[in-house]
Each structure stands twice: as C-alpha cells, then as structure tokens.
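>>> Attaching a predicted model along with its sequence, questions to come.
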Amino acid sequence: MKKFSSLIVPLAVAAVALVLFVRNTDTLLPQKMAPEVKAQTAERLSPIGAVYSGSTGAALAAAAAAAAAKAATSQAAYGGTLDGEVIYNSLCTGCHTSGAGGAPMLNAAGIGARLAKSGLETLHRHAIEGFTGATGTMPARGGNPALTDEQVIASVDWMVAQSK
C-alpha cells in the first residue's frame, strides 16, 4: 500500500499541474473570430421582442414593423414578387413547358382542361400542398419551399390566364 500511495500522489499532483497549465495557457492565446461568426453571435443574442410605450414607443414600433416586413420579404423567393409571370419563368416553366412528370402544359388542353375539371381552388390547393395523381405529380410549392401561398396563387392565376 505504501508503494501504491507513493506512486499515486505524484501522478495526481502531475495531473492537477497539467490541468492548470492547459487552462492558463488557453487564456493567454488571443481568440480570433471571423466577422460572420461575430454577426451571427450578435444576432442570436439580440432580444426577440420589445416593449414600446408613448409616442417614442409608437415610432420605434413602426420602425420595428417595417424592418420585420423587409426581412420577411428578403426571405421570400424571388424577392417576394407577386408577378406570376416572373415566378413561372423562374420555376414552373421547367415542367409546364415540356409536360415533364405529367405536368399540364400551358395551353387550353393542359391547364385549361385541369381548370375545367377541378376548379381554381383545387388548382391552388394542389400547387400549395402538392399532389400525386394518375396523370402526374406536382411537388408542394413547385419544389421551392420559400414561395409564399400568395406567390403560388399568383403564379397559378397567371398560368390559368395564359391557358384560355
């Protein structure tokens, strides 16, 4: 037992000394953060809400609402545009021009026939939620989850108008 104690005590002291050395050495080295990491950290630590009162608060609330609306628009696909033609030419044309995957073509026999058979609300719902049927498959939001419901509806409405 004496030999064991005489071996364990120096090893424990050495372990504690190594831990202290590593701890102190780590704080001596400068920590560099990339600007992107700093910005992400600041964003994560920013408050998620605020309390506004009085006339100053009303102005701050309006500014915050405008900033939130701008941020929401920047996260929407195609800059949040509701121009159906822009969305069609950017996303939908790949399938609806060639009929790939059973997609109805942009003509009276394609989308026009689907409109007559199912109705506009059903076309909107299938475009937003997706659809798999005997004639083909429509991925939800045309395969772009960043599209808003309004953008999908605008593009479907534009396609219907072109198919008459």
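The structure has been received and is ready for your questions. Numbering: from 1, shown residues only.
>>> okay, CA-based contacts and neighbour counts for the rest of this
Fine.
>>> could you point out which element follows the host helix or strand of residue 126?
Assigned by DSSP states H and E, residue 126 belongs to helix 120-129. Downstream of helix 120-129, the next assigned helix or strand under DSSP H and E is strand 131-132.
>>> what packs against the next helix or strand after that next one?
Tracing the chain C-terminally past strand 131-132 and defining elements by DSSP H and E, one meets strand 137-138 next. Packing partners of strand 137-138 (3 or more C-alpha pairs under 8 Å, 6 or more residues apart in numbering; DSSP states H and E): strand 131-132.
>>> Show me what the strand it packs on is packed against.
strand 137-138.
>>> Quick check, residue 158 in contact with residue 85.
Yes: the pair residue 158 and residue 85 passes the contact test of C-alpha atoms under 8 Å, sitting 6.4 Å apart.
>>> Please compare the first structure with the one that follows:
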Amino acid sequence: MISFLFIVCVASTPAYSQNHGHHEGLTEDQYQEHIDKYWTSSNTDNDDVLSVAELHTILAYYDLNKDGTITRHEYTTFLSAQTPELLSYAHALYDIYDADGDHHLGMQDLDELYAKMDIDGDGTVSKTDFYNFWNQILHDLAHLHGHGHHLG
C-alpha cells in the first residue's frame, strides 16, 4: 500500500500528467510534497516513527493470492492496473524491496527494507530517516520520470 500510494501520488501530480511525454521531470518541491503525502499515508498512528508493523501492512495489501509473499507479477499487475504508465517505476521499486532477489517479497525483505530506511541506525525509522531514504530513492530513480532529467 505504501508504494502504491506513493506511485499514485506521483502519477496524479499535475506536473507529471502535463509533462508526461515531454522532457521535463518533477521539481524538488514536488518530490517533497509526494514524500509528505507518502509519510502521512504510511505512518498510520501519527507517532512520528514508522513501525515495522506499519511497513508489514503492505504485504497483505499486495499479496493477491494470500500466500504470504508478494511476487513481482502480483506487485506489477496491481500497480499497472492502477497506473499503467508507471510500470517501469514499479519494477525499479520492486528491485529495491526484493533484498534477496528471489522475486518474492516476504517479511524478511520488508525487514531489510526497514533496516535500509533506518538511515541513522538507531533501530527505528524516524520521519527524518524516512525523508532521507525516499529523497535518495527519488534521486536515484528520477530518470524514470522526465525521460532522463535528474533532480538537482
């Protein structure tokens, strides 16, 4: 659910919608706005810390056949049904989430994702950690929006 909400927010941004097909990407301010929305939708208990339990809620959301894992096919099928133009972005995110590269996201992958998001290594994902993580991801994947133009 977390990345789905994030991708939908990016796709529905006026700048993305209007510039899709042109050589303009999202601005830094627009990315920050999306991260704000992403944080709000992810931190469901509004306690300024993203818990492992909050991150694990995505497993049930995307696990279409309820087998306890999310396959690349489940993830991309779900996302492409919502926003087909962002299929390549969905693959890139899945690659980030799939820590062991087995094309199945399970609790271990999500735990490793949580550890990656814990930028300062204190065992929790604070709002600052979350923003720093997603800023880095967005900069790394900016070429998927705006046809090769990176932020900066």
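Yes, it's here. Just so it is clear, the structure is predicted and the values come from calculations on it, not from any experiment.
>>> Drop the TM-score for these two in here.
Here the TM-score for the pair of chains, by TM-score structural alignment, normalised by the length of structure 2, is 0.26; 68 aligned residues with a C-alpha RMSD of 5.0 Å.
>>> re earlier: what residues are shared contacts of residue 158 and residue 85 of structure 1?
The contact sets of residue 158 of structure 1 and residue 85 do not overlap (C-alpha atoms under 8 Å, 6 or more residues apart in numbering).
>>> For the longest helix belonging to structure 1, buried residues please.
The longest helix of structure 1 (DSSP state H) is helix 2-28. Within helix 2-28 of structure 1, no residue is scored as buried using 16 or more other C-alpha atoms under 10 Å.
>>> And the helices in structure 2?
For structure 2, helices defined by DSSP H occupy the ranges 2-12, 14-19, 28-42, 52-62, 72-82, 87-97, 107-117, 127-141.
>>> so how far is the first residue of stretch 96-107 of structure 2 from its last?
14 Å (C-alpha to C-alpha, to the nearest Å).
>>> try stretch 62-71 of structure 2
Start-to-end, stretch 62-71 of structure 2 (C-alpha to C-alpha) is 9 Å.
>>> Then stretch 22-38 of structure 1?
26 Å.
>>> what does stretch 21-37 of structure 1 give?
Terminal residues of stretch 21-37 of structure 1 are spaced 28 Å apart (C-alpha to C-alpha).
>>> show me what contacts the residue nearest to residue 91 of structure 2 when sequence neighbours are not counted?
Residue nearest to residue 91 of structure 2 in three dimensions, not counting chain neighbours: residue 76, with 6.8 Å by C-alpha to C-alpha, 6 or more residues apart in numbering. Counting by C-alpha under 8 Å, 6+ apart, residue 76 of structure 2 makes contact with 87, 90-91.
>>> Pull up the gap between residue 76 of structure 2 and residue 6 of structure 2, please.
14 Å.
>>> now residue 52 of structure 2
Residue 52 of structure 2 is 18 Å from residue 6 of structure 2, by C-alpha to C-alpha.
>>> Go through whichever strand or helix holds residue 94 of structure 1 and flag the buried ones.
Here residue 94 of structure 1 is covered by helix 93-96, with elements defined by DSSP H and E. In terms of neighbour count (16+ other C-alpha under 10 Å), helix 93-96 of structure 1 has its buried residues at 95-96.
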